[in-house]
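Chemist: Predicted model, plus sequence, below.
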Amino acid sequence: MSAEVVDANPYSRLMALQRMGIVKNYEEIRTFTVAVVGVGGVGSVTAEMLTRCGIGKLILFDYDKVEMANMNRLFFQPNQSGLSKVEAAKETLSFINPDVTFETHNYNITTVANFDHFMSRLKEGSLTGGPVDLVLSCVDNFEARMAINTACNELGQTWFESGVSENAVSGHIQFIKPGETACFACAPPLVVASNIDEKTLKKEGVCAASLPTTMGIVAGFLVQNTLKYLLRFGTVTRYLGYNALQDFFPSYGMKPNPSCDESFCVKRQKEFAVAVAAAAKVPTVVAEVEDDAVLHENNEWDISVVDETVPEEENLEVAQGIALSYSRPAEVEGGGDISKQAPSVPTSTANEPSLEELMAQMKRL
């Protein structure tokens, strides 16, 4: 074993982040609780990465069982066929790192009874009995994503949404903080916005998102940003996509929709706006200024001196492809805008006819 991993927690390599000055205390990872919803292609890899990083507690949710078709899920084994995915995951992950606390729930979170229990575990499932620190959505259908979105909006719970496309060559992750960023309902997928039943996309005998490479890449992005969020280093991405065909990685921010159908999303937006406004109100500090010597005790005509100097226009630089709609009017000598000056009267020159000559020409017409 290398000297780098000889530590109180030999299962975590995060100590390197502290030695390199990236994080202040990598051992803080042991205090966090993360809920992983969906232990399939992305979720199983995500849970394994967090386990190897020494996360304090993992809460795993999934309703499905392990099948032979799931052997492309990286850590599932043939002898686990028939077990629930969460129990199989706990069995494997506990062997990898016995210091992690595991909590498993084998049910469908979209049913009414299970949804209430799901919310209670997000609210009270941490190591200290309080809310979990982060929720990671690794499900493969719109209904489950909306259930997670509804729960997190109501609880004000920060979470990550992730997914892999049906053709298995693209995926994405999205950071969602209720009220501050767009929730999943603010900008629904095109297929849902177009009123197309997502079940029609599934093909007979085809396992969606079945490439371990794509799943591993998306899970890596998800866990990397989870670590950045929990240990407070770097910049947490708002949205990061991945297109394997062109190796294209789009990244951008998504603002919440004021007209979102989720009532709790709109409520969180209002709360966030109030918090921002309150933070912007800085108490006014009145500085004590020594009075200047009085030059004139009496000022019968209320004469005062003011500075009317016009500040010089800043040198405005715009990005490529953007132009200013108008320019500031030029100033003329003596002050004022050139557009407000009286038009100048042209001066007669020797080549122009005199007034008498013009009148004589008019009479001859």
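Modeler: Alright, I've got the coordinates.
Chemist: Only C-alpha atoms from now on, for both contacts and neighbour counts.
Modeler: Will do.
Chemist: quick one: contacts for residue 220?
Modeler: With contact set as C-alpha atoms under 8 Å, 6 or more residues apart in numbering, residue 220 has these partners: 46, 49.
Chemist: Name the residues of the helix or strand containing it that are buried.
Modeler: Per DSSP states H and E: residue 220 is located in helix 212-231. Neighbour-count burial for helix 212-231, with 16 or more other C-alpha atoms under 10 Å as criterion, is recorded at 212, 214-227, 229-231.
Chemist: dropping in the other structure now:
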Amino acid sequence: MDQFARTRQLLGALAMEKIQQSTVAVFGLGAVGSFATEALARAGVGNLHLIDFDRVDATNINRQLFALHSTIGRQKAVIAGERVKDINPHCRVQIHSSFVNAQSLEDLLFKDIDVVVDAIDGLNSKINLLVEARQMDLAAVSSMGAGGRTDVSMIKTGDISETCVCPLARVVRQRLHRRGFYEGVRAVYSIEKPLNKQAFRPEDAVDALKGHGRSRPPIGTVSWVPGVFGLTIAGEVINQITQRS
């Protein structure tokens, strides 16, 4: 039986063909990116480029799809690639265990990408990716802040210019404005005000970028909100692919 029969039945044969011929690059394979990758693979995306320099640690297990006790210490990009191939052996997967910056993007972005997924935590890397994607006229879907939230009903989608409440979205808008971009990035964001019930413990403060940039205090997270962010991003990506002429 065709594993994509149900998707084809719902979306139609032409849409399914577009999905299977599409190329999507997912930058960041943590909480949001792992669920986005899962949904894109199960939807039948034919070409996936998976980018993340990080390795799984124990603090990832509460929210990241690829994080298990059995995968601690392994590269997220490698785990993601293995899982995608197990879901869809026909998917052409390229993995890149790379840190995203202005230099590495020269090898990670190219014109044949249909949609870029930004699920990066680091602000500088996020801005560099979005600016480069816009300069190359590539469609992009970007995740704003999923940490500190618990209410999935507050999750919204829209152009980056329409975002509100989210502190990360405000900073992203400001940084993009400095680079001359005001719209053209599809965003998934929450209008729930972020909240931590208690301050982080010093022993839990891990260098989130592991040698890249400055250490940051962790933000409290739950299992369900980042997952919905990732699944929502996947839906936005599939809509962009199937609605093209």
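Modeler: Looks like it came in fine. A quick note: this is a predicted structure, and the numbers were derived from the prediction, not measured.
Chemist: just to revisit the earlier point, check the mean deviation of the helix holding residue 220 of the first structure from the second structure.
Modeler: When the second structure is overlaid, helix 212-231 of the first structure sits 1.3 Å from its aligned residues on average, using mean C-alpha distance after the TM-score superposition for the first structure.
Chemist: In the second structure, which residue range corresponds to that helix?
Modeler: With TM-score structural alignment applied, helix 212-231 of the first structure matches the range 223-242 in the second structure.
Chemist: what's the counterpart of residue 90 of the first structure in the second structure?
Modeler: Using TM-score structural alignment, the partner of residue 90 of the first structure in the second structure is residue 81.
Chemist: before we move on, what about residue 163 of the first structure?
Modeler: Per TM-score structural alignment, the equivalent position to residue 163 of the first structure in the second structure is residue 144.
Chemist: does its match really touch residue 189, like I thought?
Modeler: Yes - assessed by C-alpha atoms under 8 Å, residue 144 of the second structure is found in contact with residue 189 at 5.0 Å.
Chemist: tally of neighbours for residue 28 of the first structure?
Modeler: 14 (other C-alpha atoms under 10 Å).
Chemist: which residues touch the nearest residue to it once chain neighbours are set aside?
Modeler: Closest residue in space to residue 28 of the first structure, ignoring its immediate chain neighbours: residue 231 at 7.3 Å, by C-alpha to C-alpha, 6 or more residues apart in numbering. Neighbour list for residue 231 of the first structure: 23, 25-26, 28-29 [criterion: C-alpha under 8 Å, 6+ apart].
Chemist: Which of those sits closest to residue 116 of the first structure?
Modeler: Closest approach between the contacts of residue 231 of the first structure and residue 116 of the first structure, by C-alpha to C-alpha: residue 29, at 28.1 Å.
Chemist: re earlier: of the contacts of residue 231 of the first structure, just the buried ones, PyMOL syntax please.
Modeler: What follows is the PyMOL syntax selecting those of these that are buried according to 16+ other C-alpha under 10 Å:
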select buried, resi 23+26+29
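Chemist: Just put the contacts of residue 231 of the first structure in a markdown table and tack on distance to residue 266 of the first structure and secondary structure.
Modeler: Below are these laid out as a markdown table (distance: C-alpha to C-alpha, whole Å; DSSP: H, G, I helix; E, B strand; the rest coil):
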| residue | distance to residue 266 of the first structure | secondary structure |
| --- | --- | --- |
| 23 | 35 | coil |
| 25 | 36 | coil |
| 26 | 36 | helix |
| 28 | 33 | helix |
| 29 | 32 | helix |
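Chemist: May I ask which two of the contacts of residue 231 of the first structure are separated the most?
Modeler: Applying C-alpha to C-alpha across the contacts of residue 231 of the first structure, the maximum distance is between 23 and 29, 10.9 Å.
Chemist: On the three-state scheme, residue 89 of the second structure is what?
Modeler: For residue 89 of the second structure, the assignment made with DSSP: H, G, I helix; E, B strand; the rest coil gives coil.
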